[in-house]
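> Have a look; sequence and predicted model below, questions after that.
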Amino acid sequence: MRTDPAATAAALLPLVGGLANVRSVAHCMTRLRLVLADPARADATALRAVPGVLGLVVEGDSWQIVLGPGVVTRVTAAFEERVRETAAPPAPATPATGPGRSAAEELAARGAELREARRRRNATPLKTALRRVAAVFVPLIPALIGCGILAGVNGLLLNAGLLPWLTPALTAVASAFMALIAVFVGVNTAKEFGGTPVLGGAVAAIVVYPGVAKVTAFGVTLAPGQGGVLGALAAALLAAYVERWCRGRFPETLDVLLTPTVTVLVAGLATLYGLMWAAGTVSTAVGTAATWLLDTTGAFAGLVLGGLFLPLVMLGLHQALIPLHTTLIEQQGSTVLLPILAMAGAGQVGAALALYVRLRHAASLRATIRSALPAGLLGVGEPLIYGVSLPLGRPFLTACAGGAAGGAFLGFFAMLGDRVGATAIGPSGWALFPLLAGDHGWPTLLALYTGGLLTGYTVGFTATWLFGVTEEVRASATAGAATGAPLTEPDAGPPASPDDPAPAPTR
């Protein structure tokens, strides 16, 4: 059944605390991302029960509602329209305190205390840092996808000797964004960390400016682009802190002149005489480490990466890989990690197919799988994770086994010198085919990546068929728990209580 975006948005807004409680609205490929002023005012149980909602992801004041690809874009637009049209409701009265407080008020206050305690427990420095880094890079993914696909098409045309009049233009269109990606990283970094976006972009632009070739730092002449996105991230972060330090320290009449000048000067010189060199060293180490890992421990590395990626997604720790992917694409033209990590989605698809075949009487579960499977084949795994395998428990583990097998397959051939890379991040599954890159031509890439997917499908299916369908799983699925049960809390283990939001990953 097709989701009505306006109806869904109208149902969601009061359940997240109303207009006055919404600080920002955004979306990624599958999730409506909201930052709430007071997370305790949101109703997690009611949100999960809204038709079309596949899951709920909570990390501090960031609430992410899993809606699925395509749907999330329409619902976000309707939600933003609803926010613009809705008048802010008055803040709810604080429950009375003291012996005269009613039982309902006592329960409400206790619930608020529990939710606040959970929020503090999950607002760890690591998760907060990863969420903020992700906020820098996630908005860049659409451009990375578009330019990556064009780069792949251009490569095929060049190899085939076709349309020689068009390939120079495609090269320019596909490469321009990557040549200036540092500027976009700088703009987003300053925005995320409280600075002026254009100042962050101005400082980050130093990293790619050709004139840096005339600058010598630590006895070495700098090269344009040295440090890449990591250097741009560090430069803009420093600029944001310098700008915030300057604000209020100059007279108001001079602030508009002195604050931008001092910000660009201090952060710019630090970028040239420290950050570019340091970030360049780190970037080189990242590329060297990724190459060494696959060349020497390929099968084992693929097994570990493919098997652990779904749990990393569940915990939100996969965000740490975004700068690594981007750095590898900058350095080597492709990231060798993404195709291996994409095998986790293949294991998830295999597990879902096994559940669909074995649980013939679980009508709601089979309906969920039918609707989520196309997205899963295209590499969007949240609908299957949050709607099928994670609520059932054991099938999530057997899906990880399929991902490990597919990753080991690609890792084994990487040890033999047949590495498979991707020219952009974002898509996986079948959607990754146009982005594949390597040293041995398209037929080899096609065969290897297809072999990895088939391995992940097969092992995920077989492991789930043999070990993933217990009597408990069968009873839960038949009762429809896979579409309505609360998710497992990733950092604590046991299922969350129905009135307490369960923290989970960001994407």
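Okay, I see it.

> C-alpha from now on. contacts and neighbour counts both.
Noted.

> ranges for the strands of the protein?
22-27, 31-36, 55-59, 62-66, 216-217, 220-221, 421-422, 436-437 (DSSP state E).

> And the first one, what does it pack against?
Meaning strand 22-27. strand 31-36, helix 71-85 (3 or more C-alpha pairs under 8 Å, 6 or more residues apart in numbering; DSSP states H and E).

> Rebuild these as a markdown table, extending it with mean neighbour count and distance to residue 179.
As requested, the helices and strands packed on strand 22-27 are exported to a markdown table (neighbours: other C-alpha atoms under 10 Å; distance: least, C-alpha to C-alpha, whole Å):
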| stretch | mean neighbour count | distance to residue 179 |
| --- | --- | --- |
| strand 31-36 | 23 | 29 |
| helix 71-85 | 18 | 28 |
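
> before we move on, the earlier item: how about the strands of the chain in JSON lines, adding distance to residue 201?
As requested, the strands of the chain are exported to JSON lines (distance: least, C-alpha to C-alpha, whole Å):
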{"stretch": "strand 22-27", "distance to residue 201": "21"}
{"stretch": "strand 31-36", "distance to residue 201": "24"}
{"stretch": "strand 55-59", "distance to residue 201": "28"}
{"stretch": "strand 62-66", "distance to residue 201": "26"}
{"stretch": "strand 216-217", "distance to residue 201": "22"}
{"stretch": "strand 220-221", "distance to residue 201": "23"}
{"stretch": "strand 421-422", "distance to residue 201": "27"}
{"stretch": "strand 436-437", "distance to residue 201": "30"}
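
> ok, second structure coming up, stack it against the first:
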Amino acid sequence: MADYAKTAAGVLKGVGGEENVRSLVHCATRLRFVLKDESKADAAGIKATPGVITTAQAGGQYQVVIGNDVPEVYAEIGKISKFGGSGDSAPAEDGPKGNLFNRFIKMIAAIFTPLLWALAGTGLLKAFLAAAVTFGWIDPTTSTYLVLNALSDAFINFLPLALAITAARYFKASEFTSLAIAGALLYPTVTAATGAPDLTFFGIPFTMVTYVSSVIPVIIIVWLQSHAEKFLYAKLPGAIRRFVTPMIVVLIAVPLVFVVIGPISGILSGWIGSGIGWVFETVPWLGGAIMGGFWQVFVIFGLHWGLVPLFTLEYQTTGQILLVAPIFAAVLAQAAAVAGVWVRTRNKNLKSLAAPATLSGFLAGITEPAIYGINLPLKRPFAFGIVGGVIGGAIIAAGGVFAKAFVVPSTLALPALFGNGNMILLVIGLAAAILIPFLLTVIIGFADPEDEATVAAESNDVAVLSPLDGTVVPLSETPDAAFAEGGLGQGVAIKPRSGAVYAPFDATVVAAFPTGHAVGLRHADGAELLIHIGIDTVKLAGSHFSLKVTAGQQVAAGDLLVEFDIDAIEAAGYDVTTPIVITNSDLYPEVGDAASGPISHGEPLFFARAVEAALAAK
């Protein structure tokens, strides 16, 4: 089971600690930090943290890619800092803002991220319901359909209410005043007046547009609300400002939306919807190729957030989303490429990463683990995925396929497309998106990294697993000159998090000190390893240590060797930093591929590098 607390601690430390963080939000797969000084972030240390896929810098944010478990890690950060926790949207912070485009992308991400899974989940329900009606599995005139349609359609219909909350958090406005404004936009009699002629407000004529599923009006008015509240709070007497401020804001804001913002946004939304429709009607294959080929590139740079509002605008204007259909090709193409890596690679570690990344991409539409962990580093699979996305997206768009709900593209969400457009071209497009990158990856291949375990086995190098849970530090930081200067051999040190030592490989116990503070092991290939728990802890004469093995005993990797009480040892005035060194340096003079940062027992720690003399001795 993943250790979310360890991941959270490692990430927070890697970004420079809580004091270097301005704000933190998360999206479907990433922690999105705004740092005071990005130069203080330790990218290598963060990437070495268990549970982290990679890091990225885009849109004025320092992004840590976690994958599907990001909400759990975010929650754990909330337990050890003032950031994270149960909140999902961060307010706009002071400090460097970056260029206007980056600020816009960051704003959209902060406002829409908390809503994404609710939109996707209810959208998926709506997709399944639409498929059930298409295939005649449910009668749309029944009360059962009435209930199912309401629970799947309500969130997208009342989207302005949700946006009012997240926008208020971002712009530092009063959430409940924002809800009052959004509620007026969706009030039944207002909705019923949509398109009615001869409407006026104190003699000012206006056109009532629909605010159901709308995006632009509520975001703009909440932004204006935030400035109005600051002004009124500064000017009004303290005795009345708490209730007079929302009264004045609502009295001005709602008519302003009805008379000015709503009609203008309605015109803009119509233009955007018509423009999207024109592209997909005139040259649909081109629109599909762009969305299918470059969606994942947009995701990498965080630019996809600029397109999310277009989905809801298109839905509000036309009742369908043409832009979403080709994205299915983009997502499934990258999932297929990583599936090709899974099939072709001989690297055991890479294969173990590719398996869950394939399932995550196909079933949930979460491709970050595939892209950042595998496809991008290997280059060719990512390129093959783009090729499949271009071709598949062009074919799907050529068939006029569209979605009738906002969904996260994946195989589970395919019912959102059923019955909407040319289903034959949909099947052909999806097949192309999946088969092309999969076959290209399997047949043409990629630069398959050598399996470290295989290399070690062939060269007589010895793979050493971590015997402790803790944090790896360089041996030079050990507060004991004999260890720090390498006098007792090369290796690393671990600052333990828990009081248990486990065998780092199959071995013979060659030294089991009665005091329990140290254990010596010999690998079958001859490497001899010393695990020394703490500094000068021999002086404790066995107190707070419990030795579990004896000299001459055979142990397997993962067997318990020693238990010790960290708190008691530290209370006695001793440092528990634990050096782990190869003592027969004549045969194994150096270590390689040493881990860093947080680590758990059983995870790779380093390789003991054998010399030719060692090989000859065998």
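Cool, got the structure. Keep in mind it's a predicted model, so treat the numbers as computed, not measured.

> Overlay them and tell me the TM-score.
Once the chains are laid over each other, their TM-score by TM-score structural alignment, normalised by the length of structure 1 reads 0.77; 432 aligned residues with a C-alpha RMSD of 3.1 Å.

> ok, back up a step: I'd like the helices and strands packed on strand 22-27 of structure 1 written out as JSON lines, with distance to residue 460 of structure 1 added.
Shown next, in JSON lines, are those (distance: least, C-alpha to C-alpha, whole Å):
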{"stretch": "strand 31-36", "distance to residue 460 of structure 1": "25"}
{"stretch": "helix 71-85", "distance to residue 460 of structure 1": "27"}
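
> Can you say which of those is nearest to residue 405 of structure 1?
strand 31-36 (28.3 Å; C-alpha to C-alpha).

> Now do the closest one against strand 62-66, angle only.
Going by axes from the mean of the first three to the mean of the last three C-alpha atoms, to 10 degrees, strand 31-36 of structure 1 is angled at 150 degrees with respect to strand 62-66.

> Could you list every helix and strand that strand 31-36 of structure 1 packs against?
strand 22-27, strand 62-66, helix 71-85.

> That one vs structure 2, average offset?
Its aligned residues in structure 2 lie a mean 3.3 Å from strand 31-36 of structure 1 after superposition (mean C-alpha distance after the TM-score superposition for structure 1).

> Can you say which of the helices and strands packed on strand 31-36 of structure 1 is nearest to residue 136 of structure 1?
Of these, the one closest to residue 136 of structure 1 (C-alpha to C-alpha) turns out to be strand 22-27, at 12.9 Å.

> Pull out the buried positions in the closest one.
With burial defined by 16 or more other C-alpha atoms under 10 Å, the residues of strand 22-27 of structure 1 counted as buried are 22, 25, 26, 27.

> For residue 162 of structure 2, list the residues it contacts.
residue 115 (C-alpha atoms under 8 Å, 6 or more residues apart in numbering).

> aligned partner of it in structure 1?
The alignment partner of residue 162 of structure 2 in structure 1, by TM-score structural alignment, is residue 184.

> Its match and residue 223 of structure 1: what is the separation?
Between residue 184 of structure 1 and residue 223 of structure 1 the computed distance is 19 Å (C-alpha to C-alpha, to the nearest Å).

> mean offset of the helix ranked longest in structure 1 relative to structure 2 (after superposition)
Secondary structure of structure 1 per DSSP state H: the longest helix is helix 276-315. Superposed on structure 2, helix 276-315 of structure 1 shows a mean distance to its aligned partners of 1.4 Å (mean C-alpha distance after the TM-score superposition for structure 1).

> Tell me which residues of that helix come out buried.
276-280, 282-283, 286-287, 290-291, 293-295, 297-315.

> quick check: that helix aligns to which part of structure 2?
Under TM-score structural alignment, the match for helix 276-315 of structure 1 is residues 262-301.

> and what of stretch 234-246 of structure 1?
Under TM-score structural alignment, the match for stretch 234-246 of structure 1 is residues 220-232.

> distance between the matching stretch and the chain's centre?
Offset of stretch 220-232 of structure 2 from its chain centre (C-alpha atoms, centre = their mean, to the nearest Å): 32 Å.

> same question, stretch 105-116 of structure 2
On C-alpha atoms, centre = their mean, the centre of stretch 105-116 of structure 2 falls 14 Å from the chain's centre.

> matching residues in structure 1 for that stretch?
By TM-score structural alignment, stretch 105-116 of structure 2 lines up with residues 130-141 in structure 1.

> contacts for stretch 7-14 of structure 2?
Contacts with stretch 7-14 of structure 2, where a contact means C-alpha under 8 Å, 6+ apart, come from 18, 41-43, 45-46, 49-52, 64, 73-74, 76-77, 80, 597-598.
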